[in-house]
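[1] Predicted model follows, preceded by the sequence.
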Amino acid sequence: MALRVRDAVRGVWREAAKFGAIGALAFVVDNGGYNLLVFGLPGGAEGGVMRADPVPASVVATSAAALFSWAGNRYWTYRHRHRENMTQELTLFLFVNAVGVAITAGTVFASRHLLGLESMASDNAARVFGWVLATLFRFVTYRRYVFVAP
């Protein structure tokens, strides 16, 4: 019994480490994309192409990161657990990530519109907070509903 528990804990830690690696790369895609869209290239005076639309920019950046995350999690983290019906799996994944997008965009909305903060630092702090909440939500739901053992 103790060996089964230990093996299960090891399995979850390995899974969490892979999930974390994919998440870290998706974080770079998400935040790098957001900062490029809203603030432009470093040193650029004009800002990004979506400088006046930070909430939609958050949705675009997080959506791109979600697609990257699906591929990484499906083919690496949960390669032994993914569904044979890819359409059903992708639909569930996209639903879970739509909730994650709403969580991340919601923190930017709250920072900008409820707290009145408009700096790069406050946007990024709000996004990191949203990212943490969304990541916890995703890990639990991926394991339980999206990538299930065959």
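    Structure's in. What do you need?
[2] Could you use CA atoms for every contact and neighbour count after this?
    Will do.
[3] Can you show me the helices along the protein?
    Taking DSSP state H as the criterion, the chain contains helices spanning 2-39, 54-72, 86-109, 120-141.
[4] alright, now check it against this:
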Amino acid sequence: MRILRELLTKHRELLRFAVVGGISFLITTAITYVLKFTVLRTHPVTALIVGVLVATIFSYVANREWSFRTRGGRERAHEAALFFLISGIALGLNALPQWVSRYVLDLQEPHLTLLGQEVADFVSGMILGTLLGTLFRWWAFKKWVFPTEGARLETVSGSQSGDPDITGRKAA
């Protein structure tokens, strides 16, 4: 039990990133399939892109305030711009496998049944695409968006109690 606790503590940031990613995956999946079976029936890749975009907005807030809450090193506007630039690249990586599945391998109706098409879309877009995008995001966020470990203290409100403020100085 102690070893598991140490492992979880050591990889807390990764686990939090995975939780945010899991929630983002659910957001992406829900929005993608609602759009795909309603207003974007003939544009499944566009439906996936919209789902990923909405999940990315959630992801920025959750990753900044929870997963990487002690990391920083950049001005917020610069940090946000890098986050969304990297997320845009990851969005392309996320959509690429489904685009290949649909338009290069032609895994769609009439060459497949509707069920076969949906399984191909799910595996290529939701599984492979999400995996590619997530691996890229994890690496890029730590390298460029939130590069400095310990740049932000865990609490900002501590300045009232004499605890260090966000700059690390004690309040008077």
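    Yep, that arrived. Because the structure is a prediction, the values reported are computed rather than measured.
[5] re the thing from before, quickly compare the helices of the first structure and say which is most buried.
    Of all the helices of the first structure, helix 54-72 has the most neighbours on average by mean count of other CA atoms under 10 Å, namely a mean of 20.
[6] so that one aligns onto which residues of the second structure?
    Aligned by TM-score structural alignment, helix 54-72 of the first structure falls on residues 44-62 of the second structure.
[7] That stretch vs the first structure, mean deviation?
    Superposing on the first structure and averaging over aligned pairs (mean CA distance after the TM-score superposition for the first structure), stretch 44-62 of the second structure comes out at 0.9 Å.
[8] contacting residues around that stretch?
    Contacts to stretch 44-62 of the second structure, defined as CA atoms under 8 Å, 6 or more residues apart in numbering, come from residues 20-21, 24-25, 27-33, 35-36, 40, 80, 83-84, 87, 91, 95, 98-99, 125.
[9] ok, now stretch 25-45 of the first structure?
    46-54, 57-58, 60-66, 68-69, 120, 124.
[10] next one: stretch 85-102 of the first structure
    58-59, 62-63, 66, 70, 82-83, 131, 134-135, 137-138, 141-142, 145-147.
[11] Just tell me the aligned range of it in the second structure.
    Residue span in the second structure matched to stretch 85-102 of the first structure, by TM-score structural alignment: 75-92.
[12] quick one: the matching stretch to chain centroid distance?
    Distance of stretch 75-92 of the second structure from its chain centroid, counting by CA atoms, centre = their mean, to the nearest Å, is 11 Å.
[13] go on, stretch 131-138 of the second structure?
    Stretch 131-138 of the second structure sits 8 Å away from the centroid of its parent chain (CA atoms, centre = their mean).
[14] That one vs the first structure, average distance?
    Stretch 131-138 of the second structure sits 0.6 Å off on average (mean CA distance after the TM-score superposition for the first structure).
[15] Over to stretch 14-31 of the second structure?
    Compared with the first structure, stretch 14-31 of the second structure is 0.4 Å away on average (mean CA distance after the TM-score superposition for the first structure).
[16] In the first structure, which residue range corresponds to that stretch?
    With TM-score structural alignment as the criterion, stretch 14-31 of the second structure aligns to 16-33.
[17] Distance of Val9 of the first structure relative to Glu15 of the first structure?
    10 Å (CA to CA, to the nearest Å).
[18] typed the wrong thing, it's Gly72 of the first structure
    On the measure of CA to CA, Gly72 of the first structure and Glu15 of the first structure end up 12 Å apart.
[19] what do we get in the first structure for Arg102 of the second structure?
    By TM-score structural alignment, Arg102 of the second structure lines up with Arg112.
[20] Please look at that match and Asn124 and confirm they touch.
    No. Between Arg112 of the first structure and Asn124 there is no contact under CA atoms under 8 Å: 11.3 Å.
[21] Tell me how far the match of Arg102 of the second structure lies from Ala125 of the first structure.
    Applying CA to CA to Arg112 of the first structure and Ala125 of the first structure gives a distance of 11 Å.
[22] One more: Val60 of the first structure?
    Taken as CA to CA, the span from Val60 of the first structure to Ala125 of the first structure is 18 Å.
[23] List the contacts of Gly23 of the first structure.
    69, 135.
[24] again, only using 7 Å
    Listed by CA atoms under 7 Å, 6 or more residues apart in numbering, the contact set of Gly23 of the first structure reads Ser69.
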